[in-house]
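Student: any chance you could fold what I've pasted below:
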Amino acid sequence: MSTGARLGVHPAVARASEVTAVRAPAVPGSRRSTGHGRSSVVPGDLTSAIVGATTALVAMVDGGGRILLANPAMQRFTGRPEAALLGRPFWEVYVIPEDVPRAQRAVAAALSGGASFLEEADWVRADGVWRRMSMQNSVVTDESGRPYAIAIVAIDVTEQRAREDQVHREATTDALTGTSNRRGLFDALHVHLQSGVGAGCAVLFCDVDDFKAVNDQHGHARGDQLLVEVASRLGEFAGSGGLVARLGGDEFVLLLPGLDESEVPGLVGRVQRRMQEPLDTGSTQLLVSVSIGGVSGHPGEDPDAVLALADRSMYLRKSSRTAT
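Tutor: From the prediction side, this is the model:
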């Protein structure tokens, strides 16, 4: 168990967790004759059979995090028999190191509050590989209703989350340049401009001048090469915290979080000079001209409005250049 919570818990967790919704741990039952030469399984045996057969990882821990029960799936995951797990704090067995303090706090909070909860976290498998687990953590009470343990039912959702992340990347990435697309840009703008949370950001709107002429004179392959190079040069300024997005055609946006408004003009100048350097295509050199407008977005401002201001700033600079 850990506190790396995330929405969207795997449905199988909720189903599997029903076996842990008990007042106390399952007590081994006995077989009872039905009068027809057969025996029936009493509830204690049935619960034990389900816990033993499920592919979900099932464990029970006490208030000190010590493991009281570990089903076969949990034993396979940890690479240890149940005898080697019993009595050990679970955070010493499969919790990633940076999550240990939060796991300890989660146990204390769950038992003091008595509330079950869903979460996701990374666990360490026996071979050292991290796996993403979706968990149902159910508080177990004794006959007087007093919480004394937590039953954990976990499902491995690593591949599912990887597929979801891949779909999200494809939906927010420009296929030609590998930068973000419009959707990815607005996702970032909403984060940085969120009232009371975001730190604001500088937004540079960039438009490649006379791009149609490049396509007409040198072919679309050279035009695509130019767009990829523009994206690459913008990426030099984005660093690890910024973002480059292609809005479509020859329009790009450079977003830099936390940049002071007074720094925007200097940034525009540096980007402009970098863009003016010739592009060597192998057989010829292309002179790149890009019109750039920059603004500073502040927390609480509308992302569409900020982008429109940057677009307007770019248009005014382009107009002033063509008029001279």
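Student: going by C-alpha atoms from here, please, whenever you check contacts or count neighbours.
Tutor: Will do.
Student: list the buried residues of the helix or strand harbouring T322.
Tutor: Element membership for T322 (DSSP states H and E) is helix 303-323. By neighbour count with 16 or more other Cα atoms under 10 Å, helix 303-323 contains the buried residues P303, V306, L307, L309, A310, D311, R312, S313, M314, Y315, K318.
Student: how much space between the fifth one and G64?
Tutor: It stands for A310. The span separating A310 from G64 equals 56 Å under the rule Cα to Cα, to the nearest Å.
Student: all strands for the stretch 101-250 of the chain, in order.
Tutor: 117-124, 130-141, 147-156, 201-208, 243-248 (DSSP state E, counting those that start in this stretch).
Student: right, so of those strands, which gets closest to A188?
Tutor: strand 243-248 (8.1 Å; Cα to Cα).
Student: for the closest one, which outside residues touch it?
Tutor: 174, 177, 179-182, 184-185, 231, 234-235, 238, 252-256 (Cα atoms under 8 Å, 6 or more residues apart in numbering).
Student: quick one, which of the residues you listed are buried?
Tutor: Counted by 16+ other Cα under 10 Å, these give 174, 177, 179-182, 184-185, 231, 234-235, 238, 252-256 as buried.
Student: I have a second one here; can you model it like the first so I can compare?
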Amino acid sequence: MPLGTHVLSRFGRVLARTLSARSAPAPALDEAAVAAGVVASTTALICVVDLQGRVLSANPALLDLTGYEPRDIVGRLIFDTLVIPEDLVPAQASLRQAALVGTAGQVEADWLDRHGGRLRIHMHSSVLRDQDGEPRAVAYVGTDVTQQRQLQTELRERAETDALTGLRNRAAMLSALQTALLPSPAHRGDQVGLLFCDLDGFKKVNDRHGHLVGDALLIDVGRRLLALTRPPQVVSRLGGDEFLILTPAATPTSITQLSDAIERDMRRPFRTRHGAITIGVSVGAALGHVGDDPTQLIEQADRHMYGVKTTARARTLRAV
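Tutor: From the prediction side, this is the model:
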């Protein structure tokens, strides 16, 4: 008996016994037909592959979702159709493991549709055996969770994004800072740089020109800071007119150069609906090491920033 027929027949026998136990006597069920009907009508995505990864069958729900015709996928390797390129090696290893030990499990991964689009699939996989108990194929039963994952990503982005500027917010910066301060063999001995930027003269802008102009100015400040940095650096708005910049693998020289560049760039006039506006910025710096407390590093940069601001005010008063 072919493997597919054997699997459907076995599934049909189980379902037939269940139906018989719950209902009055009825004509005998065609077990294979019942199993085939369930597979054809379910919304679950079902794909059966042999131990080399060649697709033996794909149910209508899977075909509808991916846009494939049966001739496009049945008989071809799953690695050439559904599996995304970056998952090729782990997918092949998982199939070999299933063939070797005779068990499989559940996993969540991206599948490709016919046009190259990506679908997030949560799937359970089971090893199918022949009449002698030998592993012969693996059945993947999946659920499309693409929309759920996209929604989760959007919600997470909203939770980590400053609503006004689109920069990372305080919570996101704390998370990034915690990660940067974790021990890592690749960055052993590296210092983590943090800049605390506080705008000078921003309150006067708000008082004179209104909050709409002030908000527009904060957005432009964020854009300028982003233009001065590159990943893996992280720019965030702490709140009000305060901004933080995280610089992994920093040195005293690199952090000083960035601080100087920010001060120069912020002195350039900002174009607003009320004309050109000039402000300044006080920048405090701190260098941390693996294992340091993120909050204390922020406080250290904050104290340095206030020292810079106080010194600048003192110079201004002496000049007057």
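Student: which of the buried residues of helix 303-323 of the first structure lies closest to V58 of the first structure?
Tutor: Scanning those for proximity to V58 of the first structure, where the rule is Cα to Cα, the winner is P303, at 45.4 Å.
Student: what do we get in the second structure for the closest one?
Tutor: Under the alignment (TM-score structural alignment), P303 of the first structure pairs with P294 in the second structure.
Student: from G166 of the second structure, how far off is its match?
Tutor: From P294 of the second structure to G166 of the second structure the distance is 22 Å (Cα to Cα).
Student: same check, this time on S184 of the second structure
Tutor: According to Cα to Cα, S184 of the second structure and G166 of the second structure sit 29 Å apart.
Student: higher neighbour count, the two?
Tutor: Neighbour totals were compared for S184 of the second structure and G166, and G166 leads with 16 against 12 (other Cα atoms under 10 Å).
Student: what's the match for the more buried one in the first structure?
Tutor: So G166 of the second structure corresponds to G178, using TM-score structural alignment.
Student: after superposing, tell me the mean distance of the helix holding T322 of the first structure to the second structure.
Tutor: Taken against the second structure, helix 303-323 of the first structure registers an average deviation of 1.6 Å after superposition, with mean Cα distance after the TM-score superposition for the first structure.
Student: and the closest residue to L167 of the second structure other than its chain neighbours, how many neighbours does it have?
Tutor: In space, and not counting its chain neighbours, L167 of the second structure is closest to S236: 5.2 Å by Cα to Cα, 6 or more residues apart in numbering. Counted with other Cα under 10 Å, the neighbours of S236 of the second structure add up to 27.
Student: and stretch 302-320 of the first structure, how far from the chain's centre?
Tutor: 31 Å (Cα atoms, centre = their mean, to the nearest Å).
Student: so stretch 80-93 of the second structure aligns onto which residues of the first structure?
Tutor: Residues 92-105 of the first structure are the counterpart of stretch 80-93 of the second structure, counting by TM-score structural alignment.
Student: show me how far that stretch is from its chain's centre.
Tutor: 20 Å.
Student: start to end distance for that stretch?
Tutor: For stretch 92-105 of the first structure, the end-to-end distance is 15 Å (Cα to Cα).
Student: for A99 of the second structure, see how far away the counterpart of G63 of the first structure in the second structure is.
Tutor: Counting by TM-score structural alignment, G63 of the first structure corresponds to L51 in the second structure. Going from L51 of the second structure to A99 of the second structure by Cα to Cα gives 6 Å.
Student: do the same with L155 of the second structure
Tutor: Counting by Cα to Cα - L155 of the second structure and A99 of the second structure are separated by 39 Å.
Student: more neighbours, those two?
Tutor: A99 (21 against 12).
Student: would you check that the more buried one makes contact with P135?
Tutor: Yes. Using Cα atoms under 8 Å, A99 of the second structure is in contact with P135, at 6.2 Å.
Student: overlap in contacts, those two.
Tutor: Applying Cα under 8 Å, 6+ apart, one finds that A99 of the second structure and P135 are jointly contacted by V127.
Student: where along the stretch 1-150 of the first structure do the helices fall?
Tutor: Here the stretch 1-150 of the first structure has its helices, by DSSP state H, counting those that start in this stretch, at 11-16, 43-53, 72-78, 82-85, 100-113.
Student: pick the most deeply packed of those helices.
Tutor: Stretch with highest mean neighbour count among those: helix 72-78 (a mean of 19; mean count of other Cα atoms under 10 Å).
Student: what's it packed up against?
Tutor: helix 43-53, strand 57-62 (3 or more Cα pairs under 8 Å, 6 or more residues apart in numbering; DSSP states H and E).
Student: CSV for these, including distance to E159 of the first structure?
Tutor: As requested, those are exported to CSV (distance: least, Cα to Cα, whole Å):
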stretch, distance to E159 of the first structure
helix 43-53, 22
strand 57-62, 16
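Student: H122 of the second structure pairs with which position in the first structure?
Tutor: So H122 of the second structure corresponds to S134, using TM-score structural alignment.
Student: could you report the neighbour count for the closest residue to that match other than its chain neighbours?
Tutor: Leaving aside its sequence neighbours, S134 of the first structure sits nearest to E120 (Cα to Cα, 6+ apart; 4.5 Å). The number of residues packed near E120 of the first structure is 24, by other Cα under 10 Å.
Student: counterpart of E120 of the first structure over in the second structure?
Tutor: E120 of the first structure maps onto E108 in the second structure, by TM-score structural alignment.
Student: hmm, back to that, mind listing what the closest residue to the match of G63 of the first structure other than its chain neighbours touches?
Tutor: Nearest residue to L51 of the second structure in three dimensions, chain neighbours excluded: A137, at 5.3 Å (Cα to Cα, 6+ apart). Contact partners of A137 of the second structure, counting by Cα under 8 Å, 6+ apart, are V48, V49, D50, L51, A99, V127, L128, R129.
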